[in-house]
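Student: Fold the following and give me the result.
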Amino acid sequence: MSQYRIAIIGGGPGGLTLARLLHLGGLTVSVFERDTHADDRPQGGTLDLHADTGQRALRLAGLERQFLAAARYDDQGIRLYDSSGTLLFGDDESDGDRPEVDRTALRHMLIESLPAGMIRWGTRVDRIEPGNDGRHDVIAGGVRESFDLVVGADGAWSKVRALLSDAKPVYEGVTMVELGFDDVDRRHPAVAALTGRGKMFALGDNRGLILQRNGHAHIRGYFALRTEQPWAPALEDATPDAIRHRILEYLTGWGDALTNAVWSADTVIGVRPLYALPVGHRWAHRPGMTLIGDAAHLMSPFGGEGVNLAMTDAADLAAALIQGDDAAVERFEEAMAARAAPAADGAAQGLRHSISPTGPAAALAHFREVMVAAA
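Tutor: This next block holds a predicted model:
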């Protein structure tokens, strides 16, 4: 299989994990990544990696030591407030096995595990076309290359998925505004105290404020609003202060600790409408092409499963490809779809329960149920 050539479209955690595992398996891989370098754009906040999915993939990739050096086991706590700022639930324990790791740190450890030249930085794929003998041509920057397999790891608006499925992401009715707080323990002690060691949710009447501790004394904040239309068109040209004022209009009557946190944010990072693919998304198997991660099963972040599923997809697809049998790839697709469906349903329910007209009631019941189950 030394001449079997694989193109991975997208250099996120799923695509890079797959590249690492295939490299260890002796296969020839090229990763097409539109970013010009590893730090070309912000990679998002922190991720909790689960022992039997994300962490397992890193162990298979021989990166457990690097992961443990970056993992934050002390940041696994969770808190729930109502809109007045009253604490309804708090668990600051750090003895679980879902440690946090910054998305940027995870990406760097995966990049550094790959040989130079495997990632084609600054390469935007123009299109993918059927080639000869069941292969597919990837056309990028006017250059055409032929591959035995093209893997779509290119996220929500995947070009590869469009060749396999008519499904398109659908707006889930919630838009988030992402905020940033730097050097929080020194510059924003009230925000740090509100957040605790992990993440906090303040919920009320179809809106919420979420604060999440990252590495390097940074906190990411997210204001979430249930609204029929995404905010992005209205706010794409707004100034950061105008966006803060708009958020605070929606938080009228909320507790001072919560509204002060919004106003004190150092940066307004962006407006993020939430989209998802239909729960249970599947496609007819096509030799020479497949999907992993968000390209296959985009879901809201309110289930905490996205990156873990993507990395598990990578581990399982790598095993199928190293086996060298297209039938194994088809079996992988069926298993991936079956695994992703309940996670996607859970993420959709988590979003409905969190940003809901009942405020924190459903979330509080869920946290207490998880607590009882763990006891």
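Student: CA only for contacts and neighbour counts going forward, please
Tutor: Will do.
Student: From the structure, what's the count of residues near residue 241?
Tutor: When neighbours are counted by other CA atoms under 10 Å, residue 241 registers 12.
Student: likewise residue 205?
Tutor: As a burial measure, the neighbour count of residue 205 was computed by other CA under 10 Å and equals 17.
Student: mind listing the strands for the stretch 51-200 of the chain?
Tutor: In order along the chain, the stretch 51-200 of the chain carries the following strands (DSSP state E, counting those that start in this stretch): 77-82, 87-91, 100-102, 119-120, 125-130, 136-140, 143-147, 149-152, 170-181, 198-204.
Student: What residues does residue 332 make contact with?
Tutor: Contacts for residue 332 were tallied using CA atoms under 8 Å, 6 or more residues apart in numbering; they are 316, 317, 320.
Student: Now show me the structure for the sequence below, then we'll compare the two:
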Amino acid sequence: MTIAIIGAGMGGLALARVLHVHGVDSAVYEREPARDARDQGSMLDIHSGQRALREAGLLDRFFAIARGEGQDMRLLQPDGTLLLQEDTPDDAPLLRPEVDRADLRDLLLDSLPDGVVHWGHAFESAADGVLRFAGGRSTPYDLLVGADGANSRVRPLLTDARPAHLGQNAVELGIPDIDRTHPGLAAMVGRGNYWVFGDGISLAAQRNGDGRVRIGISFYNTPEDWFETSGIRFDDPAAARARLIELLPGWDAGITALIEACDDRVVPRTLTTLPAGLRWESKPDVTLVGDAAHLMPPVGEGANMALLDGALLALALVAHPADYAAAVEEYELEMFERTGAAARMSAEMQELLMSPDAAQRLLEFFQPG
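Tutor: This next block holds a predicted model:
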């Protein structure tokens, strides 16, 4: 049987790796031309996904690259009032360690034999057991797995569901080598996550293993076309930073200094989700993992669910080597229940973040009673 995986993200690579551990071949087709073709994004909080890494035989190597201090957290109000500070002891268990997304992806990629991942293959269509890629290339398959993210081109083979706007627009920025370039700001942010929540706006700063602090400014309850009227000039980074500070009236100057210190990488993000609890009628030759199957609000569950999807689909295929249809159906039934619960929880957390009193509600969430 030929297993074709579209997308070299967390879910697709976890699937390929666990299959490889059990002696089953697969092929991963990725549209990007090379593994370093683009920036892979910020840190990931890996908790339930550790089970997938254990099945992949990579848990010890994961702990070697994970950042326990990334579990540190500071929660503030826009006027600079510190509501909560949690510092992780050096000997604390790695229950929810942060890891650079690029490092985790490299760990998975390096665990696969040469030739498993085929770069520069942009999926176009699948029919009659044949995959077709941009440029006229094609290859046969028996099982097609869509691991191609939020805007999956495999998903329409199973469902008409499409991602819908979440009501959140975000701007991503960053400060490189912050300990050297801005030691005062580095001390303010700390070793892990630094969160500021105002009325309908949040700023999240996150320390990365490479010394960069990634900053995300989110504007909640805003329409999908909000960037068109926001006055943020993404073609002029200095003007964009100035406008972002204008959009934070009354915020403490120490917090907005983070924006002033950012480099010229200023990226708009319009966030979308799939319906919580999305299901489809099982088909024997195609299924989905990760964001392609269950795109959720970005509150820490997506990567974990993707890793588990890949590992558990692989285990189902190994358990039913002569009956892929049974394996797919078994995987999907479990996945629907598990990720449906995670999506509903994520939606509740997203509702909390979008509330006018998000800072106080978060404080009560982290310190119940």
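Student: closest one to residue 296 of the first structure among the strands of the stretch 51-200 of the first structure?
Tutor: strand 149-152 (8.2 Å; CA to CA).
Student: same for the closest one, what does it pack against?
Tutor: Using 3 or more CA pairs under 8 Å, 6 or more residues apart in numbering; DSSP states H and E as the contact test, the elements touching strand 149-152 of the first structure are strand 5-9, strand 289-291.
Student: Can you check which part of the second structure that strand sits on?
Tutor: Strand 149-152 of the first structure falls opposite residues 143-146 of the second structure when the two are matched by TM-score structural alignment.
Student: mean per-residue distance, that stretch to the first structure?
Tutor: With mean CA distance after the TM-score superposition for the first structure, stretch 143-146 of the second structure departs from the first structure by a mean of 0.3 Å once superposed.
Student: May I see the buried residues of that stretch?
Tutor: Within stretch 143-146 of the second structure, the residues that qualify as buried are 143, 144, 145, 146, counting by 16 or more other CA atoms under 10 Å.
Student: Most widely separated two among those residues?
Tutor: Between any two of these, the greatest separation by CA to CA is 10.0 Å, found for 143 and 146.
Student: show me where the stretch 1-150 of the second structure has helices.
Tutor: Secondary structure of the stretch 1-150 of the second structure (DSSP state H, counting those that start in this stretch): helices at 10-21, 50-55, 59-65, 101-110.
Student: could those helices be laid out in CSV, adding mean neighbour count and distance to residue 257 of the second structure?
Tutor: Shown next, in CSV, are those (neighbours: other CA atoms under 10 Å; distance: least, CA to CA, whole Å):
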stretch, mean neighbour count, distance to residue 257 of the second structure
helix 10-21, 27, 34
helix 50-55, 20, 36
helix 59-65, 14, 30
helix 101-110, 18, 26
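Student: Figure out which of these is closest to residue 156 of the second structure.
Tutor: With respect to residue 156 of the second structure, and counting by CA to CA, the nearest of the helices of the stretch 1-150 of the second structure is helix 10-21 at 17.9 Å.
Student: Would you mind finding the longest helix in the second structure?
Tutor: When the second structure is scanned for its longest helix (criterion: DSSP state H), the result is helix 324-353.
Student: by how many degrees do that helix and strand 164-175 diverge?
Tutor: With axes from the mean of the first three to the mean of the last three CA atoms, to 10 degrees applied, the angle from helix 324-353 of the second structure to strand 164-175 works out at 70 degrees.
Student: Show me how far helix 324-353 of the second structure is from its chain's centre.
Tutor: Distance, stretch centre to chain centre, for helix 324-353 of the second structure: 15 Å (CA atoms, centre = their mean, to the nearest Å).
Student: With that, I have no additional questions.
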